[in-house]
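> Sequence first, predicted coordinates after that:
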Amino acid sequence: MTRRLGNSAAASDVVQDTFLRVYATSANAEIASPAAYLFRVADNLAIDHMRQEAARARVIAADPDQEDVPSREASPERALDYKQRLEVLNAAIAELPPKCREVFLLHKYDGLSHSEIGERLGITRSMVEKHVMKALAHFRDRLAGLLD
């Protein structure tokens, strides 16, 4: 949820609202698929939150002279943190075996499907999937200490 909404505070609010709504609803009605209902409520609340943020941004853009609007620029500490994380990510990408790195970059940066990558490189779709999974596992291990 944090990744989708862009910050952990908003994600926490949506998760709390989700559980409150599900709890209130479950007391009055029997839910056939609780997990599906929970995810649907969370999804709807996340969409509502993003719409509210977009509306708020339009209001702020329409009146740029508002003085109480916090700066959108990252603090120097946050900019340095992002730069350091990017350096670690680039190093992790460089550590991948050449074919694995090529497959990963074609998939994540160029947006090619597994089938398209397989055709381009002359390998099976299954092998493309294995390379992508290997890269993701490598990043998970390499970047574990940097993730919030």
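Now that the structure is in, tell me what you want to look at.
> C-alpha from now on. contacts and neighbour counts both.
Fine.
> Show me where the protein has its helices.
Here the chain has its helices, by DSSP state H, at 2-5, 8-28, 34-62, 76-95, 98-108, 114-121, 125-143.
> Now render these as a markdown table, adding mean neighbour count and distance to Val69.
Listed next are the helices of the chain as a markdown table, based on neighbours: other Cα atoms under 10 Å; distance: least, Cα to Cα, whole Å:
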| stretch | mean neighbour count | distance to Val69 |
| --- | --- | --- |
| helix 2-5 | 12 | 19 |
| helix 8-28 | 14 | 17 |
| helix 34-62 | 14 | 8 |
| helix 76-95 | 13 | 19 |
| helix 98-108 | 18 | 35 |
| helix 114-121 | 16 | 44 |
| helix 125-143 | 16 | 34 |
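> quick one: which of these is nearest Pro70?
helix 34-62 (10.6 Å; Cα to Cα).
> and that closest one with helix 8-28, angle?
Here the directions of helix 34-62 and helix 8-28 differ by 140 degrees (axes from the mean of the first three to the mean of the last three Cα atoms, to 10 degrees).
> also this one, for the comparison:
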Amino acid sequence: MKNAKPLFENTYEKTVFSKLHERYAKDLHDFIYYKFGEQYNPKDKVQEAFMRLWENCKKISPEKAKSYLFSVANNTTLNTIKHRKVVLKYESNASKNNSNIQDPQFLLEEKEYLNKYQKALSNLTEEKRVAFMLNRVEGKKHKEIAELLGISRKAVEKRIYSALKQLRRDIDGI
């Protein structure tokens, strides 16, 4: 783009911009409409492409305007499609999670699991339970737990490991 003449010498040269709009707006609309369909608002994508052209008019030569417009409209539409997919995925995950919460069988199993977990925790020795809870519930690292309890890091690791082993044994299905 060394020798590329800017689209506008000054940003108020609207005649060049108007001619570009007259020349490419319909083709750009049809391109988006035929490629993606009406549900992605081809008129909005055309308008957005021309707005971006206007914002970047000093960087784009008239010869490059058409490819710039089509690229912007295409990319904008693809971004909209990606966004919709993310939204749909989130909504489907949320509905799955909500359906489990409302399901009486799920609620019963959850309550049974919680009871098993609490009973298994109470079966742990105090040393194992404290180390395990500090690590898993409060998120403390082994080094921090060792300093808190005044024991070696290896002792903390052994307590947590043996607590996990005992919990797995006491609670079936984990």
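Yep, that arrived. Given the structure is predicted, the values throughout are model-derived calculations rather than measurements.
> Any idea what the TM-score comes out to?
Once superposed, the chains reach a TM-score of 0.52 (TM-score structural alignment, normalised by the length of the first structure), with 88 aligned residues with a Cα RMSD of 2.6 Å.
> In JSON lines, list the helices of the first structure along with distance to Pro70 of the first structure.
Putting these into JSON lines (distance: least, Cα to Cα, whole Å) gives the following:
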{"stretch": "helix 2-5", "distance to Pro70 of the first structure": "18"}
{"stretch": "helix 8-28", "distance to Pro70 of the first structure": "16"}
{"stretch": "helix 34-62", "distance to Pro70 of the first structure": "11"}
{"stretch": "helix 76-95", "distance to Pro70 of the first structure": "15"}
{"stretch": "helix 98-108", "distance to Pro70 of the first structure": "33"}
{"stretch": "helix 114-121", "distance to Pro70 of the first structure": "42"}
{"stretch": "helix 125-143", "distance to Pro70 of the first structure": "30"}
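> what's the distance between the residue nearest the centre of the second structure and Thr80 of the second structure?
The centroid of the second structure falls nearest to Val86 when counting by Cα atoms, centre = their mean (7.2 Å). Going from Val86 of the second structure to Thr80 of the second structure by Cα to Cα, to the nearest Å gives 10 Å.
> same deal with Tyr113 of the second structure?
42 Å.
> about what we covered before: the residue nearest to the centre of the second structure: what's it in contact with?
Residues near Val86 of the second structure by Cα atoms under 8 Å, 6 or more residues apart in numbering: none.
> Show me the contact partners of stretch 78-96 of the first structure.
Counting by Cα under 8 Å, 6+ apart, Arg101, Ala135, His138, Phe139, Arg142, Leu143, Leu146 sit against stretch 78-96 of the first structure.
> Distance from that stretch to the middle of the chain?
17 Å (Cα atoms, centre = their mean, to the nearest Å).
> equivalent range in the second structure for it?
Taken onto the second structure by TM-score structural alignment, stretch 78-96 of the first structure occupies residues 106-124 there.
> same thing with stretch 8-18 of the first structure?
So stretch 8-18 of the first structure is aligned with nothing, judged by TM-score structural alignment.
> If you drop the residues flanking it in sequence, what lies closest to the aligned residue in the first structure for Ser162 of the second structure?
Aligned counterpart of Ser162 of the second structure in the first structure: Lys134 (TM-score structural alignment). The shortest distance from Lys134 of the first structure to any non-neighbouring residue, by Cα to Cα, 6 or more residues apart in numbering, is to Cys100 (7.5 Å).
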